[in-house]
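# My questions are about this predicted structure, shown below with the sequence.
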Amino acid sequence: MYHRLWLIVNTALVVILTVYIWIISPHDSSSVVLAQLLAQIAVIFFIVNVNMYFIFLVIRNTSQRNVKIRLAKFSRALMKWHIKIGVSATILILAHALINLSKVGPLVGYTHVKFVSGYLAILMLSVTLFAGYLRYKKSSGFRRKFHLTSAMILLAAFLIHIFVLLN
């Protein structure tokens, strides 16, 4: 039951973002369109990484042994890519930010709500990366919770950033 809801929410988020980015918020500048594309790819990468939490949650809370085994195998394979996906998404986000700072910033101002929410999202991305680095170096309950909490705050921050209108 929960896995269906999980798939529906993820799919809906990607579809809503696609419609929002390409239909509701289109741009004439090819570099801004590139920035939008980079951001959309990065969001998909972040969704994949955030979903690691939900996979582990299902593993902990399900009573069906075959589901636990299947998800444990899947998560073991996906975990090998977790850091690479996160770093790739970060690079894409930084490119997105640099393009928008140079092309859109002078037009709307660097203190526009869209930019301020982007600054917050990048700050939370930095905290999440730092927490992930700490967890990678030495795992502990505190470091796991710190990384998880910062990732969930990052998720909220970038969702706010995405849906703030630029106009």
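Cool, got the structure. Numbering: from 1, shown residues only.
# rest of the way, CA atoms for contacts and neighbours
Will do.
# And the helices in this protein?
Using DSSP state H, the helices found in the chain span residues 2-19, 30-61, 65-103, 105-108, 113-137, 141-163.
# the inter-axis angle of the first one versus helix 30-61?
Following axes from the mean of the first three to the mean of the last three C-alpha atoms, to 10 degrees, one obtains 170 degrees for the angle between helix 2-19 and helix 30-61.
# List the residues that contact the most centrally placed residue in the chain.
In the chain, the centroid-proximal residue (C-alpha atoms, centre = their mean) is Phe46; its distance is 2.9 Å. Going by C-alpha atoms under 8 Å, 6 or more residues apart in numbering, Phe46 touches 85-86, 89.
# Format those as TSV; extra columns: distance to Lys138.
TSV is the format used below for these (distance: C-alpha to C-alpha, whole Å):
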residue	distance to Lys138
Ile85	20
Gly86	18
Ala89	23
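# okay, pairing it with this:
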Amino acid sequence: MIARWLLVNILTVIAIVLWSLYRGYDSLYILLGKMAAQTAFVLFLINVNMYFVFLLIRKSKVRNVKVRLAKISKTMMKYHIPLAITASLLIVIHGAMMVNAHSSELGNVKILAGALSLSLLAVLLYSGLLRHRKATGKRRKFHYTMAFIFFGFVILHIFL
């Protein structure tokens, strides 16, 4: 199950990179903007995987697997917030670069999907801040629900 999930992650990243190469780029500036976005995506994907690690801990019946995953999750949680902040900064940089490069096309569907994704990122970060201040089940569920909604809109933005 873990190997399958890792394979899905790797194939997703490869598909995004290949799609980006297929779409091409007009200048080095746009290429750097795309690279910032792809790096942010990988960091975000690492953070989203925390949900699946915790899900596997809850669902697994094998004690050794639970213990190993708990150790992994303990290490990963130390980096959850720094990864989220770094990914968010890279996304803002990407957005600023793309708006600057395509300022005449701000009504473009891809740019509008990116703006909506950026708005959802703000809600996601706020939900993470609330969860960090006081962890409740409702806040946890809202945070991971927002993460998956954000992820869906990011995928939509990428492949438009």
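Ah, there it is. Note that the coordinates shown come from a computational prediction; the quantities given were computed from them, not determined experimentally.
# if we can go back for a sec, give the equivalent position in the second structure for the residue nearest to the centre of the first structure.
In the second structure, the residue paired with Phe46 of the first structure is Phe44, using TM-score structural alignment.
# what about its match, distance to Trp5 of the second structure?
15 Å (C-alpha to C-alpha, to the nearest Å).
# Same check on Phe142 of the second structure?
23 Å.
# and if you look at Ala115 of the second structure?
29 Å.
# more neighbours, these two?
Neighbours per residue (other C-alpha atoms under 10 Å) separate Ala115 of the second structure from Trp5, with Ala115 holding more: 16 against 12.
# Quick check: the aligned residue for the more buried one in the first structure?
Taking TM-score structural alignment, the alignment pairs Ala115 of the second structure with Tyr119 from the first structure.
# Equivalent analysis for Ser20 of the second structure, please.
Matched to the first structure by TM-score structural alignment, Ser20 of the second structure sits across from Ile21.
# nearest spatial neighbour of its match, skipping sequence neighbours?
Leaving aside its chain neighbours, Ile21 of the first structure sits nearest to Gln36 (6.9 Å; criterion: C-alpha to C-alpha, 6 or more residues apart in numbering).
# Make sure the one you found is actually in contact with Ala95.
No - using C-alpha atoms under 8 Å, Gln36 of the first structure is not in contact with Ala95; the gap is 10.2 Å.
# quick one: which of these two has more around it?
Higher neighbour count among Gln36 of the first structure and Ala95: Gln36, with 23 against 16, using other C-alpha under 10 Å.
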